[in-house]
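Student: what follows is a predicted structure for the sequence shown.
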Amino acid sequence: MRFWLLCGAALAGTMVADTASADTLREALLQAYNVNPTLTGARARQRAIDEGVPIAKAEARPLVDSDVTFQQNYRGISPFQDNGRSISAGATASYPIYAGGRIKNSIRAADTRVSAGQADLLATEGAVFTETVAAYMDVIRDVSIVELNQNQVKVLETNLQASRDRFDVGDLTRTDVAQSEARLSDARSRLTVAESTLTTSRENYRRLVGLLPGMLEPPPPLPTLPQTPNEAVRIALDNNANLKASEENAKAAGYDVRTARASRLPSLSASTGVSYTDYLGTLDNVTGSAAGLNPKDAFTDSFFGLRARMPLYQGGGPAARIRQAQALQGQALEQVIEVERLVIADARSAFGRYMAALETIESSQQAVAANRLALEGTRAENSVGTRNVLDVLNAEQELLNSQVLLVTARREAYVAGFALLNAMGQAEMRDLGLDGGTLYDPIVNYKRVRNKAWDWSDDPAPTTQATRTATPEEDPRAQGPVTPPSN
């Protein structure tokens, strides 16, 4: 759903921003996608889940061991009575031929958990993007509210000065001046609260995006959303990543039950090996033979064998592990129902919030227009003496309240609309069509590691991908190297 390619439409009224130096929602989402620690951490977690497949496959591969032993023998317990010495080396290889389905099902479970983890990663993307959109819109809303309150303070300061001038000439009473002073003090306190709220929103934006916001552009319009809650639920049940992840986890739990059952079944393995022992010229001492009776001091041996194992009784452990796996499978199945309920509730509630916000926008626009007209009329009537100062102050406050409500409703509509996209599984990076570099593809790492069979193919030491937001003035670690603790 490439709605980011649509033309951005400026929000009307108080939400218009200076676009010459503005940040965009696309840039904010790209920045969050690349350096948000929740996302980068989720990718690292998924890479760890990927390693479950080669770990499970290792059980199906040959196992090769080697050993070297040096041994000095003594007569009795005296270290001075040499009874010979030897050095031996050997290598053995074993291979599982049949394990009752344990290895096969553990590989299937690991593969299925990779699919679940990939769905979880998409869900994390959607959640982070929804948070980022909300933070972006919070900043736009709070900037607008601060500007409205700043304008209100200026208007009330002008009103107060006019009231004092009219009081000086006897046109108004002291009560009128006091009412203007009280309303100005209230407006200043409201401005302080609005500025504090804006600071909180800016810091929340920085927490998610990694940078403080500049002048933010209005967001692009949302795509066409479902017309009914039932349609939204249907799309969500088909596409929601959390639901897909829970279904895959339940499937993996079923493979775990089969893996546990294999512990009661027979197994067959093959092994082979070779060994070499050298008595270093002391074989006669080791065997107690007369000197010179053993012409050879070095021996080589090799073997090949099959080992079949049929467990008869294991103290009830296998049955307990099977029951445990079955209970965990039951929990996973119940989790599917729980997530399904949550998806339905999220889709319906987001749809309801979106529709309510749209209706609030329409009514608020009418209220702003009506209150602006009422204020103009009240001021005109006050100038001819048919309205008092308190009437003007009340009309100004009513206009401010309706403007704030309109700004808030626009924020609520956009955030609820994007939350509905997320609930429907349409708020991940692949859906948004953001241009700005190569997308992270978890399948690439999965294909890279799934068939690795070399013991020394570890990766480089990890480094952080997310960016820090602490400044040098705030972070004592930025003042110089930290001295390591002494041993």
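Tutor: On my side now, so go ahead. Remember, predicted model here, so these are calculated numbers, not experimental data.
Student: rest of the way, CA atoms for contacts and neighbours
Tutor: Will do.
Student: buried set for stretch 204-219?
Tutor: 204-211, 213, 215-219 (16 or more other C-alpha atoms under 10 Å).
Student: what's the answer for stretch 355-374, then?
Tutor: Quick answer for stretch 355-374 (16+ other C-alpha under 10 Å): 355, 357-358, 360-361, 363-365, 367-368, 371-372, 374.
Student: same deal with stretch 86-97?
Tutor: S86, S88, G90, T92, S94, Y95, P96, I97.
Student: so D65 sits in a strand?
Tutor: Yes: D65 forms part of a strand when assessed by DSSP: H, G, I helix; E, B strand; the rest coil.
Student: so who does S201 touch?
Tutor: A135, D138, V139, D142 (C-alpha atoms under 8 Å, 6 or more residues apart in numbering).
Student: ok, structure two:
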Amino acid sequence: MSGLRRLLVIGFVSVALKAHGLTLQESIRLTLETHPEVLAARHEYSSRGAEVRQAKSGYLPSVDLAAGIGRQSLESQSTGGDEVSLTRHETSLSARQMLFDGFATSEEVNRQQARASSAQYKAKEVEDNTALRVTEVYLNVLRFQDLLNLARDTLYEHQNIHDQMVLRNKSGVGSKADLDQITARLALAQSNMITAQSNLLDAKTNFYRVTGIYPDFDKLEAPVVKATLPTNIETAESMALQQHPTLLSASADVDSAEAQYDASESVFWPRLQLEADRRWDQNIDGVEGGTNDAIVALRMTYNLYAGGGDKARRKQTAYQLEAAREIRNNTQRQVVESLRLSWSAYRTIADQLKYLKMHVRAASDTKSAYRKQFNIGRRTLLDLLNTENEVVDSRRALINALYDQTFSQYRVFNSMGQLLEKIGSTKS
């Protein structure tokens, strides 16, 4: 997709999305179609595919056509000691077919195929990580919308209490200290409201930066995680080690290094090649007239000594192979670490949720009781405001935990290399 066409598509999609809600699956699909990192990874994979075809060309014959014309002056015994100057014409057609090259071509094909597999898994890794990033910014927009609603409700509650205290103060029932207290809390609630609006704006900006689209954010649909996680960490770890694209890419890099190591042995073998040459020359080497020549030959070349460079090259590729294996081993540790951290975060939030919900219920019941007691003079305004703050804090903690729980599930799927599969989104 060209740059201009991609920009037109993004613009059209952004306008179209103003009219209806945007799901998480749609956000991921649209992002994968246009995100520069995803497209770069796919182009890299296509490039590796071209390198495979380039390596396979070593199995096929090569044909060369050559032609030349020039002035040649020659003085030799063949010319009787006289200087002869003739216009020289040269035309030749040559063909070469490799019959045996010490398995260099076959190992190069294996190396390029392994590199192509590595790039394919790398592209899958980039897609999965991009999908996780889209999920994060999508959920954050919803999160900060809910937090803004909470801040708006809190401001409304404080405004009502403030109005009530103004009336009490005017009627001589309330104290100025209570009015000052609620005025201070109201100012804080207004400040928190502005902060919540700013946080939501930042979340929308982050969404646009990641996805490249700017829909009607009020119509975003909260995602529902339909896929189930494995029953235990051991099962999840086994699945991650089998199919995580980062680990598969590192394993393909090991295959590439092995093929490169095997190819380094080809120089110790003779090279066998079938050659065919046909020449049409005129006025060659002082002899006036045409000369035709044709030859078909089977030729062998065998390097006997190259200054030790071939042995050094083989050692180099052996070290590179060991380095690739250690990188794969380290990648395996990173995959396991990422999965265990994601799993721990998910289990921690899951264990906290029931207590956070209990906190909200208890704080809300306390607030209701305190309000009744305040109205009959059994509770101070400070008691009422403090319990109001506790309700707000508990609701804020619950909102964050609910979104964190949803994201942690997606994060576990990402750590297993299954995010796009489980989230129900497909790439273009």
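Tutor: Noted; the coordinates are in hand. Computed from a predicted model, the values in this text were never measured in an experiment.
Student: and the TM-score, once the two are fitted together?
Tutor: TM-score of the superposed chains, computed with TM-score structural alignment, normalised by the length of the second structure, equals 0.88; 401 aligned residues with a C-alpha RMSD of 2.1 Å.
Student: between the contacts of S201 of the first structure, which is nearest R258 of the first structure?
Tutor: Nearest to R258 of the first structure among the contacts of S201 of the first structure: A135, at 46.2 Å, using C-alpha to C-alpha.
Student: now the equivalent of that closest one over in the second structure: which helix or strand?
Tutor: Aligned counterpart of A135 of the first structure in the second structure: V137 (TM-score structural alignment). Here V137 of the second structure sits within helix 104-171, counting by DSSP states H and E.
Student: Throw the contacts of S201 of the first structure into a markdown table and include distance to G117 of the first structure, thanks.
Tutor: Supplementary listing: those in a markdown table, determined by distance: C-alpha to C-alpha, whole Å:
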| residue | distance to G117 of the first structure |
| --- | --- |
| A135 | 27 |
| D138 | 31 |
| V139 | 33 |
| D142 | 37 |
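Student: just those now: which is nearest L400 of the first structure?
Tutor: D142 (13.8 Å).
Student: what number of residues lie near the closest one?
Tutor: Residue neighbour count, defined by other C-alpha atoms under 10 Å, stands at 25 for D142 of the first structure.
Student: residue contacts, the residue nearest to it when sequence neighbours are not counted?
Tutor: Leaving aside its sequence neighbours, D142 of the first structure sits nearest to L198 (C-alpha to C-alpha, 6 or more residues apart in numbering; 5.1 Å). By C-alpha under 8 Å, 6+ apart, the residues touching L198 of the first structure are D138, V139, D142, V143, V146.
Student: just checking, the first one touches R411?
Tutor: Yes: taking contacts as C-alpha atoms under 8 Å, D138 of the first structure lies within contact range of R411: 7.0 Å.
Student: and Y305 of the second structure, helix, strand or coil?
Tutor: coil.
Student: hang on, the earlier thing: the second structure: which residue goes with the residue nearest to D142 of the first structure?
Tutor: L198 of the first structure maps onto L200 in the second structure, by TM-score structural alignment.
Student: got the buried residues for the helix or strand encompassing its match?
Tutor: Element membership of L200 of the second structure [criterion: DSSP H and E] is helix 176-211. Buried residues in helix 176-211 of the second structure, counting neighbours by 16+ other C-alpha under 10 Å, are found at 178-179, 181-183, 185-186, 189-190, 192-193, 196-197, 199-200, 203-208, 210-211.
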